[in-house]
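Engineer: Requesting a structural model of the entry that follows:
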Amino acid sequence: MIKNIALVAHDKKKPEIIAWAKRHQDKLIKHNLYGTGTTGKLIKEAVPGLDITPLKSGPLGGDQQLGAMICEGKLDILFFIIDPMTPQPHDVDIKALLRLSTMYNCVVACNFATADFVIESPLFEEPQVHATDFSEYADRSI
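Structural biologist: This next block holds a predicted model:
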């Protein structure tokens, strides 16, 4: 099952998400990848096997692009590695993105512990159930 996956990280977390993407390249390579601005560019340069579709930088509209994908059921997983110790000028955009992820049942991981659980889960290869498909979700045996 090919998924649409976004990779995003705040500035101080970019080196860590690059290392994480390298570590999980064998799983990520099978899916459609998206990255905001610099995060996508840096991962693409550091992990040449990963083909990442670039979006705008988060503060310049990349967060909204991801939000639109979520609303349309076109994003299955959002790996958004947040730096909780650094104030973000576009914090309202980040909160909106996380709210949409929750509302539309998009898997979201904001730290590496959760990201590892998501990518190592047996459900990672299963079809994603979006908010429009809740009847299927209720019948799903996990």
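Engineer: going forward, measure contacts and count neighbours with C-alpha atoms only.
Structural biologist: Will do.
Engineer: Go ahead and flag the most central residue of this structure.
Structural biologist: What sits nearest the mean C-alpha location of the chain, by Cα atoms, centre = their mean, is residue 78, with 2.0 Å.
Engineer: Can you tell me the SS state at residue 35?
Structural biologist: Classification of residue 35 using DSSP: H, G, I helix; E, B strand; the rest coil returns strand.
Engineer: now the helix or strand harbouring residue 67, how far from the centre of its chain.
Structural biologist: Residue 67 belongs to helix 62-71 when elements are defined using DSSP states H and E. Per Cα atoms, centre = their mean, to the nearest Å, the displacement of helix 62-71 from the mean C-alpha position of its chain is 11 Å.
Engineer: Show me what it is packed against.
Structural biologist: On a contact count with 3 or more Cα pairs under 8 Å, 6 or more residues apart in numbering; DSSP states H and E, helix 62-71 meets helix 91-103.
Engineer: how about this one, so we can line them up?
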Amino acid sequence: MSSIAPRYRIGLIANRAHQDAPDSALVQLLTGSRHRIESLQPELIVVGRTLDAIGQMNLLPGYEHLVRFPYGRHGGLMKLVSRTVDEDPERTLDAVIYLIDPVDPSSTFPEAVALKRQCVIHGKPFLSTLAGAQEWFELEALANGAAPDASLDDRFRLGQEGIALIAHDAMKSRMLELAEKHFAVLDQFAFRCATGTTGGLLNQLAMKIKGEAGRHWVKPFLSGPLGGDAQIAELILEQQCRRVLFLEDPHVARQHEADIQLLERAARTVTAYASCMSDVKWGDRWLTLIGQRAQ
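Structural biologist: Prediction:
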């Protein structure tokens, strides 16, 4: 392990259902990833009620790098949005962990939607599931010289895992660039699926690389507006597809926004199992690190 761990700055908030119970997602994250937090020493910028829960359940005893933000109703979430876009390296967030309960209406408030959108625009990981947050800590610790956590090995046996690859029209070329750059890693997955057009383009890429063996490299579902997102959501709910790389274009109005939310909602419903990556920068780093972890 590196003698001097870098300091990250992470925004942290959990919906009420994910922080009140002894087996809640917040408890599982901060107890299961405690050794990673202690090695990385991130500064955790925590919205009021979530920090209250951390203290009441004694989840990070003695941890020095906790900063309180106001309660959500007093603007705490809005301040996280501002810190996400802040250019000052002493203030800006490196990632946001927002453990979202899919039936909590506060996750659809404007500040919650804006937080994710700005993370996508500025290339900051937006981690809305327990599995996604656990994986982020594991991969960043690995990148900083830590040994793999053997208790997580099953998640990184890619030959038993599925991944969904989805991209909006303006992002399809970026998806192809990522897929070509990280083809060897993606090729290790047991299966790959995608919505219509993206799936066809990825299969063309695979044929260029693998010849005829790449013809069915990706299983294409319907296009997103015609229900492809819903088909992949079912795979997530049945725990047949753990990871989704969904390159979103945050700058255009999307007529099938409900379908996109359905896919994310499915991942958050099985929060301890599934994770979504939504931007090119984190997707690129994630594929690099998961390739190292899988070895």
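Engineer: before we move on, the earlier item: the residue nearest to the centre of structure 1 matches what in structure 2?
Structural biologist: In structure 2, the residue paired with residue 78 of structure 1 is residue 244, using TM-score structural alignment.
Engineer: Doesn't its match belong to a helix?
Structural biologist: No - secondary structure assignment (three-state DSSP) places residue 244 of structure 2 in strand, not in a helix.
Engineer: Please list all residues in contact with it.
Structural biologist: Contacts for residue 244 of structure 2 were tallied using Cα atoms under 8 Å, 6 or more residues apart in numbering; they are 163-166, 274-277.
Engineer: make it 7 Å
Structural biologist: The contact partners of residue 244 of structure 2, taken as Cα atoms under 7 Å, 6 or more residues apart in numbering, are 163-165, 275-277.
Engineer: List only buried entries from those.
Structural biologist: With burial judged by 16 or more other Cα atoms under 10 Å, the buried subset of the contacts of residue 244 of structure 2 is 163-165, 275-277.
Engineer: can you pull out the helices in structure 1?
Structural biologist: Counting by DSSP state H, structure 1 has helices at residues 14-23, 25-28, 37-46, 62-71, 91-103, 112-120, 134-139.
Engineer: coming back round to it: now the helix holding residue 67 of structure 1 on structure 2. Mean distance?
Structural biologist: Its aligned residues in structure 2 lie a mean 0.5 Å from helix 62-71 of structure 1 after superposition (mean Cα distance after the TM-score superposition for structure 1).
Engineer: before we move on, the earlier item: farthest-apart pair in the contacts of residue 244 of structure 2, please.
Structural biologist: The largest separation in the contacts of residue 244 of structure 2, counting by Cα to Cα, is between 165 and 275 at 12.5 Å.
Engineer: Chain neighbours aside, what residue packs nearest to residue 176 of structure 2?
Structural biologist: Among residues not flanking residue 176 of structure 2 along the chain, residue 202 sits closest, at 6.6 Å (Cα to Cα, 6 or more residues apart in numbering).
Engineer: What is the burial count for the equivalent of the one you found over in structure 1?
Structural biologist: For residue 202 of structure 2, the aligned residue in structure 1 is residue 43 (criterion: TM-score structural alignment). Residues near residue 43 of structure 1, counting by other Cα atoms under 10 Å, number 25.
Engineer: And residue 43 of structure 1, how far from residue 68 of structure 1?
Structural biologist: Noted for residue 43 of structure 1: a distance of 23 Å to residue 68 of structure 1, by Cα to Cα, to the nearest Å.
Engineer: Residue 25 of structure 1 too?
Structural biologist: Distance, residue 25 of structure 1 to residue 68 of structure 1, by Cα to Cα: 26 Å.
Engineer: same deal with residue 52 of structure 1?
Structural biologist: Note on residue 52 of structure 1: its distance to residue 68 of structure 1, by Cα to Cα, is 18 Å.
Engineer: More neighbours: which of the two?
Structural biologist: Between residue 52 of structure 1 and residue 68, residue 52 has the larger neighbour count (other Cα under 10 Å), namely 23 against 15.
Engineer: Now which residue in structure 2 aligns to the more buried one?
Structural biologist: In structure 2, residue 52 of structure 1 lines up with residue 218, judged by TM-score structural alignment.
Engineer: what residues are up against that match?
Structural biologist: So residue 218 of structure 2 contacts 192-194, 199, 202-203 (Cα under 7 Å, 6+ apart).
Engineer: what about the strands in the stretch 51-200 of structure 2?
Structural biologist: With DSSP state E, counting those that start in this stretch, the ranges of strands along the stretch 51-200 of structure 2 come out as 66-69, 95-99, 126-127, 162-167, 191-194.
Engineer: Nearest to residue 294 of structure 2, out of the ones you listed?
Structural biologist: The closest of the strands of the stretch 51-200 of structure 2 to residue 294 of structure 2 is strand 162-167. By Cα to Cα, the value is 13.8 Å.
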